[in-house]
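Visitor: Need coordinates for the following:
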Amino acid sequence: MAPREAVNMWIDRLQSTRADETLKSYRYRLKPFLEWCEKEGIDNLNDLTSRDVFQFDSHRRADGLQVSTLNNQIGTLKQFIQFCERIDAVPAGLPTKVEVPSVDLAERVNDELLSADRAATIRENLHRYERASRRQAMFELLWHTGCRLGGLRALDLGDCFFDESDLERLQHQDDIEGAALDAVEVPFVYFRNRPETPLKNKREGERPVAIDRDVADRVQEYIGVNRVHRPGSNDRQPLFTTEKGDNARVSKSSIRREIYILTQPCRWGRCPHDRDTTNCEALEHGKEARCPSSRSPHPLRTGSITHMRDQGWPPEVVAERVNATPEVIREHYDHPDPIRRMQSRREFLTEDSE
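Guide: You can find the predicted model right below:
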């Protein structure tokens, strides 16, 4: 089997369990391998050896890639080769010989993580100056649930369960018996996978996520005061809407831009970078990401997950809440504050002494 043919087969096989953006990232990571195979004349994967994979690894290292990038590319390549072994497209045992470059904790830590202190300041300023705004509701849900940008965008009004009366919808949607509803507590939001708004992990990404009452109240204020009442496609009612465009649902780029704006310190106070706010390019439309302190939704998710762990939440509980595996939580998102983590462990010390 030719390498490119096998990659297409693997990607097609993953269509039902992976989001389109995830599949695009897989193709992107495997592109250098396919180009290398063509250059080396490897047109049949049955001829691929562990020595070839080692030489490809060395080739990519020579390109000056960061260890974290190499880790992602070789890690994806190993997953691909594991699939190829299952369909007899590579020699048996080859995947076990592929060594994925290890990444030290210091190299894994994302310095762009949004800290809990910064998040608290943003929440306070939003509640004071932009109460009931779409921005406030977005930030509250992103920070409190640790959801991905795509999950936030996918929410409909019907996915919000703020009061007991809303639970009747749950009974209709999930075939839950009436008696069982007595045990369900509100408020919570329900992330659902739908064709128009797929979640990263498709059906496996569907989950209800409990939220605090104050978070629910702020989202409800947005719905009652500033939400633009426009029906979406297929008669869906998006939670976050826009006045412009053919689609009532806010776009991913708009959500990303809103978060960049919210995380610019000068929006609430002075600039920490000694820039002139009268002509700073980061304050121009579409250039918000050029502020050194601005953050995209992903560092916000990282900060949210880290905050949960700092509060003592077990990795398994956090994983279910944010739709990730405990291993991924520990490896990619768990960047602890040593002092806060020590404080979160004190309760276990107290229990042991008792």
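Visitor: CA atoms for contacts and neighbours, from now on please.
Guide: Fine.
Visitor: dump the residue contacts of residue 307.
Guide: Residue 307 makes contacts with 115, 116, as judged by C-alpha atoms under 8 Å, 6 or more residues apart in numbering.
Visitor: Over to residue 299?
Guide: Contacts here follow C-alpha under 8 Å, 6+ apart; on that basis residue 299 touches 110, 112, 113, 114.
Visitor: for residue 23, same thing?
Guide: 11, 14, 15.
Visitor: Which one (most neighbours) among these?
Guide: For those, the largest number of neighbours (other C-alpha atoms under 10 Å) sits with residue 11, at 18 neighbours.
Visitor: wait, residue 132 sits on residue 215?
Guide: No - distance between residue 132 and residue 215: 11.2 Å, which falls outside the contact criterion (C-alpha atoms under 8 Å).
Visitor: and for comparison, fold this next one:
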Amino acid sequence: MTRQITTERAVERYLNERRADISESTYYNHSSLLSQFIEWCESEGLDTVNELDGFHISDFKLYRRDEDNINSVTLYNQMTVLRVFLRWCESRDLVEGLAENILMPVPEDDSRNTMIDSETAAQILQFLQKYEYGTLKHVVFSLLWDTGFRIGSLRAVDLGDYNSEEQYIEVRHRPESETPLKNKYGAEREVNLHEWVCDVLDDYIRMHRHDVTDDHGREPLITTKQGRPVHSNIRGHINSVTRPCVYADQCPHDRSPDSCEAAQRRDTAQRCPDSIPPHAIRRSAITAWLNDGHTKELLSDRMNVSVKTLEKHYDARTESEKRELRREEFGME
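Guide: Next up, the predicted model:
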């Protein structure tokens, strides 16, 4: 007889079993999406995971697409997570034949469309310099734009990892105290900072950084009143400062400031359509460095990404931009 188990309990067991085998960011993504799936199941009156059938999975996909208004790439990624979970359920004889029968959405390749150029980044930095100087928002955007850090790398940095005098940050893998790096010890490195970033960071530490420790007694570089910020906190700051109604004082969608603020407070998927998620800042920063003529090999070390992956996923330069850069390098002007 098939064991009856609630969806919440099944998700809890799935995440517990997988935690040791996946990165912290992957665990966070799976936990976030599956929490929404649990809430949806409860709203539909589904008490156990055993009740799920193909129509339920299809309804959840339509709900995420239509009610939550997420794009095709996000929907594809979320349904991929759900499919992995359902495969786990099948391996435990809780459901049967659901995973392989999911009709997956076809993602559009928007990896090169969700970008900001150097001029837009400069406009955002000018706004922050004038109205948010030395705040957490200012230092988070400045660091992400200058270093191309992943969120996990940014929140992993301690106060003692920052060398103001020599202007660099040391990135370290500390899984035992809940700040692992995606590429583990291979991601450890020292990253140089521009002087202007250090000026912002020094003033943030002096004026706005909370003198707190995290649950492991460490002193984070960037902080909230509670300690080390969570991923969603950093995402929220980036979504906020990259809204055109914030840095350019204009809304492309003719929304009122109040409605924009309300959208910002909701789930990340509900962010302003023209705000930029943190990983797109990383992609944009790498592209900007490439446009400045820096080699892929040097950027590979700085950004902790292989040259092959950089070329495939992070080099968003147009062919015209590449041609103009070659013209400059060859002295053909």
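Visitor: Filter the contacts of residue 23 of the first structure down to just the ones in helices.
Guide: 11, 14 (DSSP state H).
Visitor: Which one of the contacts of residue 23 of the first structure is nearest to residue 63 of the first structure?
Guide: Nearest to residue 63 of the first structure among those: residue 11, at 26.2 Å, using C-alpha to C-alpha.
Visitor: Residue 180 of the second structure pairs with which position in the first structure?
Guide: In the first structure, the residue matched to residue 180 of the second structure (TM-score structural alignment) is residue 198.
Visitor: Could you give the number of residues near the closest residue to its match other than its chain neighbours?
Guide: Excluding its sequence neighbours, the residue lying closest to residue 198 of the first structure (C-alpha to C-alpha, 6 or more residues apart in numbering) is residue 19, at 6.5 Å. When neighbours are defined as other C-alpha under 10 Å, residue 19 of the first structure has 19 of them.
Visitor: Tell me the gap between stretch 174-187 of the second structure and the middle of its chain.
Guide: 16 Å (C-alpha atoms, centre = their mean, to the nearest Å).
Visitor: How about that stretch, which residues are buried there?
Guide: Within stretch 174-187 of the second structure, the residues that count as buried by 16 or more other C-alpha atoms under 10 Å are 179, 180, 181, 182, 187.
Visitor: Can you convert the residues you listed into CSV and add a column each for distance to residue 285 of the second structure?
Guide: Listed next are those as CSV, based on distance: C-alpha to C-alpha, whole Å:
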residue, distance to residue 285 of the second structure
179, 23
180, 23
181, 19
182, 19
187, 18
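Visitor: The counterpart of residue 308 of the second structure in the first structure: how many residues sit nearby?
Guide: Under the alignment (TM-score structural alignment), residue 308 of the second structure pairs with residue 327 in the first structure. Neighbour count of residue 327 of the first structure, defined by other C-alpha under 10 Å: 13.
Visitor: Quick one: classify residue 327 of the first structure as helix, strand or coil.
Guide: Counting by DSSP: H, G, I helix; E, B strand; the rest coil, the backbone at residue 327 of the first structure sits in helix.
Visitor: Name the nearest residue to the residue mapped onto residue 148 of the second structure from the first structure, sequence neighbours excluded.
Guide: Here residue 148 of the second structure is matched to residue 146 in the first structure, going by TM-score structural alignment. Spatial nearest neighbour of residue 146 of the first structure, chain neighbours left out: residue 301 (4.8 Å); criterion: C-alpha to C-alpha, 6+ apart.
Visitor: per the alignment, that neighbour corresponds to what in the second structure?
Guide: By TM-score structural alignment, residue 301 of the first structure lines up with residue 282.
Visitor: Run through the residues that contact its match.
Guide: Per C-alpha under 8 Å, 6+ apart, neighbours of residue 282 of the second structure: 144, 145, 147, 148, 149, 150.
Visitor: Hmm, residue 281 and the first one touching each other?
Guide: When you say that, I think you mean residue 144 of the second structure. Yes - between residue 144 of the second structure and residue 281 there is a contact at 6.7 Å, judged by C-alpha under 8 Å.
Visitor: picking up where we left off before, can you verify the match of residue 180 of the second structure is assigned to a helix?
Guide: No - counting by three-state DSSP, residue 198 of the first structure is not part of a helix but coil.
Visitor: Thanks again, I'm all set now.
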